[in-house]
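> Could you look at this predicted model? Sequence included:
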Amino acid sequence: MGSSDNEWRRGRGYHHGNLRQVLLDAAGKLIEQHGPLGFSLAEAARLAGVSPAAPYRHFRDRDALLSEVARTGFERFAAQLETAWDNGRPTPLQAIENLGRAYLNFARNEPAAYAVMFQTVGENGKELQDMPAADHAFNVLQKATAELCKALPAAERPPSRLVSLHIWALAHGVATLLSESRGERRKVPVSPEEVLESGMLIYLKGLGVLGEGPAGGAGPA
């Protein structure tokens, strides 16, 4: 490993009681460099400055470490989405735009966690553990879309779960382009936030959720 790895290890050396977090931090650095499946538990231990046997106090294998990176990532992700949604304030439309920006910010600021959060299988096809925190994150989005769809007559409202999946797919697509195609992204004359916002507005307008006013606000409930 390079000198930057050595500097990182010296600055975050192992102290009694924080081994688990030090290993998570080391995994994050390795994921950014090599991808979720591009390192071993022994390499995480080496970067953390501990013995090869030390990680087994907390993690049975590398996939268990990845699962914990994903779980804690989803917890932070869900909390940031909740804060951005803010119970639909100041308006449901503005709040869901804030939620979309929070989604992109998380992918930008925590690329290692984001990469693992949507990695459903580990080495040799082993399924990573279920993530209740992922359900929490999705429930924030479903709550937001249900509130937006109240603008439609009850008989015309699409299933909020389906709408949530559509918006999630749109946000994930933009976030993935943001993190994986940096060279291509520079050729696009708009920001990822503008791409996501315009895509969401087009989609919501197609559903009939948005009014026809100049501000594009939600129609009457």
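Yes, it's here.
> Please count neighbours and contacts with C-alpha atoms only from this point.
Noted.
> what about stretch 144-154, start to end distance?
Distance between the two ends of stretch 144-154: 16 Å, counting by Cα to Cα, to the nearest Å.
> Let me see the residues that make contact with stretch 51-62.
Contacts to stretch 51-62, defined as Cα atoms under 8 Å, 6 or more residues apart in numbering, come from residues 19-20, 23, 40-42, 45-46, 65.
> hmm, 10 Å instead?
When contacts are defined by Cα atoms under 10 Å, 6 or more residues apart in numbering, stretch 51-62 is touched by residues 19-20, 22-23, 27, 36-37, 39-46, 48, 64-68, 122-123.
> Go through that stretch and flag the buried ones.
Within stretch 51-62, the residues that qualify as buried are 54-55, 59, 62, counting by 16 or more other Cα atoms under 10 Å.
> what about versus this one:
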Amino acid sequence: MAKQGYHHGNLRQALVEATLALIAEKGPQGFTMAEAAKRAEVSTAAPYRHFSGREALIAEAARQGFEIFVTRMEAAFDEGRPNPLAAFMATGRAYLAFARSNAGHYVAMFESGLSVNTTPELAEVAGRAQGVLTHAAAALSAHLPSEHRPPAAMFAAHVWALSHGVVELFTRGAPGARSSYPPEDLLESGICIYLRGLGLIPPDNEP
């Protein structure tokens, strides 16, 4: 029998939680609205009171994931403390930690094929997530001469791509895609190579 509490303000979130579990188990295309309803212990018609279909359910799961992601990234950066480089590295570690602890959210956000413009709410919070990294990149590169300073948004996009690659290849554990190095070490060394190329940190043989 359907849980009565879900009909008193909790149905929407119960469906999102069911969707997150199904995404983690089967992938974003591996379940139906009926399965989400069954997992939430409601009738097959109940989800349509709140969501037009599976894509809308996944979009809400992604939106909630980005809210969590932004909070963790902002806490990691902590306004550049103790210094912009340390804060920037901390955001990278926070990215990996989020991918591990919120697998369903992560897939909904980055692997579902949905555009961040699917809903205005999703677009807004995804933009805030990008803004955290862009702010961190701007703070780190602020002392470079303007002619040698990459656009902060491009800088952030490069590091986001590197972080995403480490997650996909070495953190989510696809068979045969293991590394003998911890994902955190891979990401940090990759970021360091990138930052050396920009002149933001000295080579290893320099003080």
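Looks like it arrived, so ask away. This structure is a prediction, so every number in the text was calculated from the model and none was measured.
> quick one: TM-score?
Between these two chains, after superposing, the TM-score reads 0.89 (TM-score structural alignment, normalised by the length of structure 2); 202 aligned residues with a Cα RMSD of 2.4 Å.
> re the thing from before, can you lay out the buried residues of stretch 51-62 of structure 1 as a markdown table showing distance to Thr72 of structure 1 and secondary structure?
Compiled in a markdown table, the buried residues of stretch 51-62 of structure 1 are given as follows (distance: Cα to Cα, whole Å; DSSP: H, G, I helix; E, B strand; the rest coil):
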| residue | distance to Thr72 of structure 1 | secondary structure |
| --- | --- | --- |
| Ala54 | 21 | helix |
| Pro55 | 17 | helix |
| Phe59 | 14 | coil |
| Arg62 | 16 | helix |
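> could you dump the residues you listed to TSV with distance to Leu104 of structure 1?
Below are the buried residues of stretch 51-62 of structure 1 laid out as TSV (distance: Cα to Cα, whole Å):
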residue	distance to Leu104 of structure 1
Ala54	35
Pro55	32
Phe59	30
Arg62	27
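> where does the counterpart of Pro158 of structure 1 in structure 2 fall, helix, sheet strand or coil?
Pro158 of structure 1 is assigned Pro150 in structure 2 as its aligned equivalent, the criterion being TM-score structural alignment. When the structure is split into helix, strand and coil by DSSP: H, G, I helix; E, B strand; the rest coil, Pro150 of structure 2 lands in coil.
> Wait, Pro150 of structure 2 touches Ala138, no?
Yes - using Cα atoms under 10 Å as the test, Pro150 of structure 2 is close enough to Ala138 to be in contact (9.1 Å).
> Contacts only, for the match of Pro158 of structure 1.
Neighbouring residues of Pro150 of structure 2 by Cα under 10 Å, 6+ apart: 137-138, 141, 144, 156, 198.
> Whichever of those end up buried, select them in PyMOL.
Command for PyMOL that selects the buried part of the contacts of Pro150 of structure 2, burial taken from 16+ other Cα under 10 Å:
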select buried, resi 137+138+141+156+198
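> closest to Arg128 of structure 2 among the contacts of Pro150 of structure 2?
Distance to Arg128 of structure 2 across the contacts of Pro150 of structure 2 (Cα to Cα) is lowest for Ala156, with 12.7 Å.
> which is the next helix or strand following the helix or strand the closest one falls within?
Using DSSP states H and E, the element containing Ala156 of structure 2 is helix 152-166. Downstream of helix 152-166 of structure 2, the first helix or strand assigned by DSSP H and E is helix 183-198.
> Tell me the buried residues in that following helix?
183-184, 186-188, 191-192, 194-195, 198.
> Over to stretch 198-207 of structure 2?
Within stretch 198-207 of structure 2, the residues that qualify as buried are 198, 200, counting by 16+ other Cα under 10 Å.
> Show the end-to-end separation of that stretch, please.
From the first residue to the last, stretch 198-207 of structure 2 extends over 17 Å; the measure is Cα to Cα.
> Could you do stretch 74-94 of structure 1 as well?
Stretch 74-94 of structure 1 stretches 23 Å from its first residue to its last (Cα to Cα).
> how about it, which residues of structure 2 does it hit?
Mapped onto structure 2 using TM-score structural alignment, stretch 74-94 of structure 1 spans residues 66-86.
> what do we get in structure 2 for Leu148 of structure 1?
Leu148 of structure 1 maps onto Leu140 in structure 2, with residues paired by TM-score structural alignment.
> What's the match for Asn109 of structure 1 in structure 2?
In structure 2, the residue equivalent to Asn109 of structure 1 is Ser101, according to TM-score structural alignment.
> Can you get me a residue count around that match?
Summarising burial for Ser101 of structure 2: neighbours were counted as other Cα atoms under 10 Å, giving 10.
> again, but for Leu15 of structure 2
Neighbourhood size, Leu15 of structure 2 [other Cα under 10 Å]: 27.
> host element of the alignment partner in structure 1 of it?
Under the alignment (TM-score structural alignment), Leu15 of structure 2 pairs with Leu23 in structure 1. Using DSSP H and E, Leu23 of structure 1 sits in helix 19-34.
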